[in-house]
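Novice: Following is a predicted model, sequence given first.
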Amino acid sequence: MKKRVILGMSGGVDSSVSGLLLKEAGYDVIALFMKNWSEKDEDGVCTATEDAEDARSVANQLGIPFYTINFEKEYWDRVFTYFLDEYKKGRTPNPDVMCNQEIKFNAFLDYALSLEADYIAMGHYAQVKESQGKYYLLRGNDKNKDQSYFLSRIGQKALSKTLFPIGHLDKKQVRKLAEENNLYTARKKDSTGICFIGERDFDEFLDKYLLTKEGDILDVDGDIIGKHTGLIHYTLGQRRGIGIGGIGSGEPWFVVGKNLKENLLYVAQGEKHPALYSKSLIGENPKWILEKSPNMPLKCTAKFRYRQSDIPVTVDLLEDGNLYIKYDNPVKAVTPGQVAVLYDSDICLGSCIIKSIEPLNKKYSHLNITL
């Protein structure tokens, strides 16, 4: 009897080729489109509707059943409210990581299992390896497209039931397979931006949901040099859109801190300015792929944002359950609210949410986000 796989089909080329490979491998495949967000963009278009139609067209080509399921409430409750709450704290969240943790590998998985599926499948560039009854998350073979960063908070139940059909391929191979099989999405461009925001104006989107107030921009010496449009519009390390020009040496300015209580934005001039760098961080809410903390202290590598090069670190577990992560060398623009993902070579160990950073120079400690 064929194993039943419910494929999360997004309307993109990656999940389309995943469907093709699953069918060729002899699985009983059912395509399921998740509707997580229905708001129209600034052009009056609901991209979810377009994506669903693209996914349906590919499913018809492949001769597999196609259904849609609405997870908008779950998405709002578990991901979007988290996203807004983090911005209220002055942090910069990663909702795509939370979408995987709460929706794709939780709500979607539970729904699929209720339909007596043996597995779920997703078009992510990642791999699962089983050894002695434990399931490990590995990077995808295409290091430029590897998405293990976004999957770093899923556990054993999900991994034991998940297939990543394109994890061993690179993007060029995926495109080639789509074109050779004349799939409807073969030349569809990859989606960019946060899942529910897409490519619209990000600041405009935030202003719809959160109150903003203008305030002063200060340099690291405390001198007022401009006005900001609301602290939610800025993130640590940001260079563009600050609105400061013709001041100082002529080098670009970067965001280096926020004070929420006094509504202040701190900036420093020059991409090598020490205020941009930290030497360690505190990470909260750690999640381990094996659902058990490794032996500490742990020597491994970390990524503090997607596509960042691996950074050698030492990790320790604090008494309060948080992680203390010390970098071998100073790192630029480590941002509270983002995800610190830990690796042992190609194995993803898990991740934590960056709570605070320790500046390279103590004299810049006042620049840390303060409520």
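Specialist: Nice, I can see it.
Novice: Please count neighbours and contacts with C-alpha atoms only from this point.
Specialist: Will do.
Novice: all helices for the stretch 51-200 of the chain, in order.
Specialist: Under the criterion DSSP state H, counting those that start in this stretch, helices of the stretch 51-200 of the chain are mapped to 72-75, 81-88, 95-99, 108-114, 156-160, 171-180.
Novice: Put this next to the previous one:
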Amino acid sequence: MNSLGINKRPEDTRVVVAMSGGVDSSVVAGLMAREGYETLGVTLQLYDHGEAMHRKGACCAGQDIHDARRVAAAIGIPHYVLDYESRFREAVIDDFAESYVRGETPIPCVKCNQTVKFVDLMRVSKELGADVLVTGHYIQSLEKDGRWGMFRPNDHGRDQSYFLFATEQEQLDYLRFPLGGMTKEEVRDIAREMGLVVAEKSDSQDICFVPNGNYAQIITKLKPEAADPGEIVHMDGRVLGEHKGIIHYTIGQRRGLGISAPDPLYVVKLDPDTKQVIVGPYEALATRSVRLKQVNWLGSKSLSDIERDGPIEIEAKVRSTRPPQPARLSVVDGVVEVELIGGEHGVSPGQACVFYADDSPNTEVLGGGWIAEAVSAKAA
């Protein structure tokens, strides 16, 4: 059994490494080559527009492709660049824009992993005869009860499980994440030791295809109706002002509302049908539970079992920057609902709720789902 859990010698094991041009995937490629695996590097060209070509922190554009190619040459492995711009636009960028039009707050990184990276790239890997697809994500894949499970990494500051919740069991069985037991600084140390040109390269930004962070510009270009003006309305029905498009607002936002009021007001709802931005006091943002759609479940006990036997205790995460919190997952008439025991504020449809088995450091990731509705604490 080799280090990837495959019953072959490394030299008889073909590995495809998803190389983004960053330090993490570059180190993974270097480690695979150093261990003697037959290593192939693949980079997907996902977009290519002006400022993104050479923008610091950009991902999967011109400079990153160049860096990935240089790393592959330095460690002596074949490297392929595949043009997936049209697929990325359809599956990620268009979906991102449509989500904002619906008044949601999307997470394009999850969609990218869910579609282009773990569907299209996996298919390419298999066509190349690879035994596994290896990435530089900070997550652990461990074999448990005859199947591969997903577990939180050692470095919680780099934990990417929130962005990988939609990874399906069949995909997990084929994927490996060698950096799950390392810290970022340890990875950089390996990059320096290997003499990789990307050793000091900064991390890529979350929304990689948005120049200068101006996502509204992208959305307006794709969906002009999203920039239609409308009213800013208080929860009590008072019209407080006008806005220049709901795409400029997110649930929980306080600054930049363009209205004056004696007490602080926050965006509590976006109504795409009436084009209204609805505001209210901080207490109105309180959420006790979330109803989910498109749930991906990785636990050994099925959702049907939970519906039959009753709710289970889990840890749940509704923001990438927050730690998991105690929660209760229930299934009623096929609908998954998660009660957040300690409550939360400013939860928005379009974001994700990710499930964990317990509060232990390297706990198993049980999957997650997209938030269809945030139930207010009062309603709950």
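Specialist: Yes, it's here. Keep in mind it's a predicted model, so treat the numbers as computed, not measured.
Novice: out of the helices of the stretch 51-200 of the first structure, nearest to Asp43 of the first structure?
Specialist: Taking Cα to Cα, helix 72-75 is the member of these nearest to Asp43 of the first structure, at 21.2 Å.
Novice: Looking at the helices of the stretch 51-200 of the first structure, which one is packed in the most?
Specialist: Neighbour counts (mean count of other Cα atoms under 10 Å) averaged over each of those peak at helix 95-99, with a mean of 21.
Novice: Please enumerate the strands of the stretch 151-300 of the first structure.
Specialist: Along the stretch 151-300 of the first structure, counting by DSSP state E, counting those that start in this stretch, strands occupy 162-163, 215-219, 224-228, 253-259, 264-269, 277-288, 298-303.
Novice: what about the last one, how far off from the second structure?
Specialist: It refers to strand 298-303 of the first structure. In this overlay with the second structure, the average offset of strand 298-303 of the first structure from its partner residues is 0.9 Å by mean Cα distance after the TM-score superposition for the first structure.
Novice: Check the second one too.
Specialist: On superposition with the second structure, the average gap between strand 215-219 of the first structure and its aligned counterparts reaches 1.6 Å (mean Cα distance after the TM-score superposition for the first structure).
Novice: Just tell me the aligned range of that strand in the second structure.
Specialist: On the second structure, the counterpart of strand 215-219 of the first structure by TM-score structural alignment is residues 230-234.
Novice: Then the longest one?
Specialist: In the comparison with the second structure, strand 277-288 of the first structure aligns to the range 286-297 (TM-score structural alignment).
Novice: Now do the buried residues in that stretch.
Specialist: For stretch 286-297 of the second structure, a neighbour-count test (16 or more other Cα atoms under 10 Å) marks 286-293, 295-297 as buried.
Novice: Same check on stretch 197-210 of the first structure?
Specialist: 197, 206.
Novice: Look at it and report the distance between its end residues.
Specialist: 15 Å (Cα to Cα, to the nearest Å).
Novice: neighbouring contacts of it?
Specialist: For stretch 197-210 of the first structure, contacts defined as Cα atoms under 8 Å, 6 or more residues apart in numbering pick out 41-42, 84, 88, 191-193, 232-233.
Novice: Please repeat the previous calculation with a cut-off of 10 Å.
Specialist: 37, 39-43, 47, 84-85, 87-88, 191-194, 212, 229-230, 232-234 (Cα atoms under 10 Å, 6 or more residues apart in numbering).
Novice: on that earlier part again, can you tell me which of the buried residues of stretch 286-297 of the second structure is nearest Lys144 of the second structure?
Specialist: Trp297 (15.7 Å).
Novice: if you skip the residues just before and after it, what's nearest to that closest one?
Specialist: Nearest residue to Trp297 of the second structure, sequence neighbours excluded (Cα to Cα, 6 or more residues apart in numbering): Gly367, at 4.7 Å.
Novice: for Ile353 of the first structure, same thing?
Specialist: The shortest distance from Ile353 of the first structure to any non-neighbouring residue, by Cα to Cα, 6+ apart, is to Val339 (4.7 Å).
Novice: distance of the aligned residue in the second structure for that neighbour from Tyr47 of the second structure?
Specialist: In the second structure, Val339 of the first structure lines up with Ala352, judged by TM-score structural alignment. Separation of Ala352 of the second structure from Tyr47 of the second structure (Cα to Cα): 25 Å.
Novice: if you count what's nearby, which of those two comes out ahead?
Specialist: For Ala352 of the second structure versus Tyr47, the count of surrounding residues by other Cα atoms under 10 Å is larger for Ala352: 30 against 22.
Novice: List the residues that contact that one.
Specialist: Counting by Cα under 10 Å, 6+ apart, the residues that Ala352 of the second structure touches are 105-107, 110, 162-163, 165-166, 290, 292-293, 295, 316-320, 368-372.
Novice: I'd like the distance between it and Phe88 of the second structure.
Specialist: Counting by Cα to Cα - Ala352 of the second structure and Phe88 of the second structure are separated by 20 Å.
Novice: got it, and Ser320 of the second structure?
Specialist: 22 Å.
Novice: likewise Ile371 of the second structure?
Specialist: Counting by Cα to Cα, the gap from Ile371 of the second structure to Phe88 of the second structure is 23 Å.
Novice: Kindly report the same for Gln169 of the second structure.
Specialist: From Gln169 of the second structure to Phe88 of the second structure the distance is 23 Å (Cα to Cα).
Novice: if I read this right, Ile325 of the first structure contacts Lys279, doesn't it?
Specialist: Yes. Counting by Cα atoms under 10 Å, Lys279 is a contact partner of Ile325 of the first structure at 8.8 Å.
Novice: overlap in contacts of the two?
Specialist: Jointly contacting Ile325 of the first structure and Lys279 under the rule Cα under 10 Å, 6+ apart are 313, 357.
Novice: Thr43 of the second structure contacts Val71, doesn't it?
Specialist: No. Here Thr43 of the second structure does not reach Val71: they are 11.7 Å apart, not a contact under Cα under 10 Å.
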